[in-house]
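> pasting a predicted model and its sequence here:
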Amino acid sequence: MMRCCPLCVEPTTAPYHRDRRRDYYQCATCKLVFVPPEQHLSAAAEKAEYDKHQNSPHDTGYRRFLGRLFTPLLAKLEPNARGLDFGSGPGPTLSVMFAEQGHPMAIYDLFYAPDASVLTQIYDFITATEVVEHLAQPGKVLTQLADQLSPGGYLGLMTKRVTSPEAFARWHYISDPTHISFFSEETFRWWAQKNSLVVEFPGPDTVILHKTLT
């Protein structure tokens, strides 16, 4: 059965890992590791998993966790830069943190804030924290977000990265049934080059992509 990569749509993929519940394939082109569509949760089952999350802007530990992206991205923004938090979850927090620093943010979440009108606007920066690993069509979504950036804008992502097949086999991250797309540094570099973005890695699970002015 031919399995096209959900990031770059290339057909050359190969088995990468298998556990008791799922299969994982890797794309030969962009190196994305992914779970095949027939093994994804239903939308209802996926939302039931997210409903268990207890994130809140009043949780200092959660703020500290988000700080891994918030701090390096904040340092790059012009005053009053306007942002979008994509995949804001049941307890939007990053948007509150940026608003406290004078950067108003719209929010979007398929399940908790499904106002699609915010996806038709242009932003100075967009964040997606712990989102891309949940995407069935990461290529389509990331291209859409890049298109929503103004020239000079930033796309900030948080997701844990694939390092090796050996580490992958022991990785707690794959035990979450909502995690279906797994990026490596090589994958992000490939995608950035393909979309004419400059990529940097402020930390082991953070990525900032810059839409340059030229």
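Thanks, I have it. As the structure is a prediction and not an experimental result, all values here were calculated from the model. Numbers count the residues shown, from 1 in each chain.

> for the rest of this, base every contact and every neighbour count on C-alpha atoms.
Noted.

> the helices in this protein, which residues?
Counting by DSSP state H, the chain has helices at residues 43-50, 60-74, 94-100, 138-147, 165-169, 185-194.

> can you list those in CSV and add distance to residue 159 and mean neighbour count?
Shown next, in CSV, are those (distance: least, C-alpha to C-alpha, whole Å; neighbours: other C-alpha atoms under 10 Å):
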stretch, distance to residue 159, mean neighbour count
helix 43-50, 16, 13
helix 60-74, 10, 16
helix 94-100, 15, 18
helix 138-147, 13, 17
helix 165-169, 14, 12
helix 185-194, 11, 17
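
> could those go into CSV alongside distance to residue 12?
Converted to CSV, these look like this (distance: least, C-alpha to C-alpha, whole Å):
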stretch, distance to residue 12
helix 43-50, 28
helix 60-74, 33
helix 94-100, 37
helix 138-147, 16
helix 165-169, 18
helix 185-194, 15
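
> indicate which one of those is closest to residue 7.
Of all the helices of the chain, the one in closest proximity to residue 7, counting by C-alpha to C-alpha, is helix 138-147 (3.9 Å).

> now for the residue most central in space within the chain: which residues touch it?
Against the mean C-alpha coordinate of the chain, by C-alpha atoms, centre = their mean, the closest residue is residue 132 at 2.8 Å. By C-alpha atoms under 8 Å, 6 or more residues apart in numbering, residue 132 lies in contact with 138, 157, 159, 181-182.

> thought residue 16 was touching residue 24?
Yes - here residue 16 reaches residue 24: they are 5.5 Å apart, a contact under C-alpha atoms under 8 Å.

> okay, one more to line up with it:
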Amino acid sequence: MNCTLCQTPLATKIDVEYYICPTCNAYLKDKELYYNQEKEKSHYECHNNDVNDIGYQNFTAPVTNVILDLCTPDMLGLDYGCGKGPVITKQLHDKGYKVDLYDPYFYPDTAYLTKEYDYIFSCEVFEHFYNPKAELDKLSNILKRDGLLIIKTHLYTNQVDFKNWYYRKDKTHVFIYTFDTFKYIAEQFNFEIVTLTEKLVVLKKN
């Protein structure tokens, strides 16, 4: 198996399910353990993503707040991998923002590929990418120069034992990032790092 981000051949496993990439320092689930589309969609349908749920709104608030701080209603945004309950988009629409939706299972319209966006956000999506390189190439191509890519995912640090880490236990989390992974992404995909924290990443396209 090769790394699905940097194509480095993978040889070292951190546990029975995950490889660690020596180049981009990502943690990758063995491809033999990937869900098929039917099983993956069934898993996502079980998510209780009610756009009116206060707890869910608070969970996604870091992304919403970044957009409200750095973007304006006249800009065009894309909620990439929005799921069945696009709570961030609902809150932005309520404030007059223009946001398109895309999700391969719940909002599969690919018209977004013909547009250019001022900002793209993905909340708890990047860890599900079977091919993060292809996804990043695609998102970069439809993001305007100086546009923002806003990502909520949980970066792994060595403060927690990986094998027992809650985020690794989700069967659909196939690609887990570290701080070094996003530094690699910024360099390889021509992004400037605006924010890089354990649970929120903001990149600006150069």
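Thanks, I have it. Remember, it's a predicted structure, so these values are computed and weren't measured experimentally.

> any idea what the TM-score is?
TM-score of the superposed chains, computed with TM-score structural alignment, normalised by the length of structure 2, equals 0.94; 206 aligned residues with a C-alpha RMSD of 1.5 Å.

> closest to residue 7 of structure 1 among the contacts of residue 132 of structure 1?
Checking the contacts of residue 132 of structure 1 against residue 7 of structure 1 with C-alpha to C-alpha, the nearest one is residue 138 at 5.3 Å.

> what lines up with the closest one in structure 2?
Correspondence of residue 138 of structure 1 to structure 2, assessed by TM-score structural alignment: residue 132.

> now residue 93 of structure 1
Using TM-score structural alignment, the equivalent of residue 93 of structure 1 in structure 2 is residue 87.

> cool, residue 119 of structure 1 as well?
With TM-score structural alignment as the criterion, residue 119 of structure 1 lines up with residue 113 in structure 2.

> does that match touch residue 143 like I think?
No - with contact defined as C-alpha under 8 Å, residue 113 of structure 2 does not reach residue 143; the gap is 10.2 Å.

> who's more crowded, the two?
Counted by other C-alpha atoms under 10 Å, residue 113 of structure 2 and residue 143 do not tie: residue 143 has more neighbours, with 21 against 12.

> how close does the residue nearest to the centre of structure 1 sit to residue 61 of structure 1?
Remark: distance between residue 132 of structure 1 and residue 61 of structure 1 (C-alpha to C-alpha, to the nearest Å) = 22 Å.

> can you check residue 110 of structure 1 too?
Applying C-alpha to C-alpha, the value for residue 110 of structure 1 to residue 61 of structure 1 is 25 Å.

> with residue 165 of structure 1 instead?
31 Å.

> how about residue 106 of structure 1?
23 Å.

> show me what residue 71 of structure 1 aligns to in structure 2.
In structure 2, residue 71 of structure 1 lands on residue 65 (TM-score structural alignment).

> post-alignment, whichever strand in structure 2 runs longest versus structure 1, mean distance?
Counting residues, the longest strand found in structure 2 (DSSP state E) is strand 143-152. Taken over the aligned residues, the distance from strand 143-152 of structure 2 to structure 1 averages 0.6 Å (mean C-alpha distance after the TM-score superposition for structure 1).

> quick check: which helices or strands does that strand pack against?
For strand 143-152 of structure 2, the packing partners by 3 or more C-alpha pairs under 8 Å, 6 or more residues apart in numbering; DSSP states H and E come out as helix 54-70, strand 117-123, strand 201-205.

> what residues does the second one touch?
Meaning strand 117-123 of structure 2. Identification of contacts with strand 117-123 of structure 2 by C-alpha under 8 Å, 6+ apart yields 60, 63, 71, 75-82, 139, 142-144, 146-153.

> next one: the shortest one
By C-alpha under 8 Å, 6+ apart, the surrounding residues in contact with strand 201-205 of structure 2 are 140, 143-153, 186, 190-196.

> buried subset of the residues you listed?
140, 143-144, 147-153, 186, 191-193 (16 or more other C-alpha atoms under 10 Å).

> as JSON lines, the residues you listed with distance to residue 10 of structure 2 would be great.
Shown next, in JSON lines, are these (distance: C-alpha to C-alpha, whole Å):
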{"residue": "140", "distance to residue 10 of structure 2": "26"}
{"residue": "143", "distance to residue 10 of structure 2": "31"}
{"residue": "144", "distance to residue 10 of structure 2": "34"}
{"residue": "147", "distance to residue 10 of structure 2": "33"}
{"residue": "148", "distance to residue 10 of structure 2": "31"}
{"residue": "149", "distance to residue 10 of structure 2": "28"}
{"residue": "150", "distance to residue 10 of structure 2": "28"}
{"residue": "151", "distance to residue 10 of structure 2": "25"}
{"residue": "152", "distance to residue 10 of structure 2": "26"}
{"residue": "153", "distance to residue 10 of structure 2": "23"}
{"residue": "186", "distance to residue 10 of structure 2": "22"}
{"residue": "191", "distance to residue 10 of structure 2": "26"}
{"residue": "192", "distance to residue 10 of structure 2": "28"}
{"residue": "193", "distance to residue 10 of structure 2": "27"}
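
> closest to residue 31 of structure 2 among the residues you listed?
Nearest to residue 31 of structure 2 among those is residue 153, at 20.4 Å by C-alpha to C-alpha.

> pretty sure the closest one contacts residue 197?
No - Residue 153 of structure 2 lies out of contact with residue 197 (C-alpha under 8 Å); the separation is 9.7 Å.

> distance of the counterpart of residue 163 of structure 2 in structure 1 relative to residue 80 of structure 1?
Residue 163 of structure 2 maps onto residue 169 in structure 1, with residues paired by TM-score structural alignment. Computed as C-alpha to C-alpha, the residue 169 of structure 1 to residue 80 of structure 1 distance reads 44 Å.
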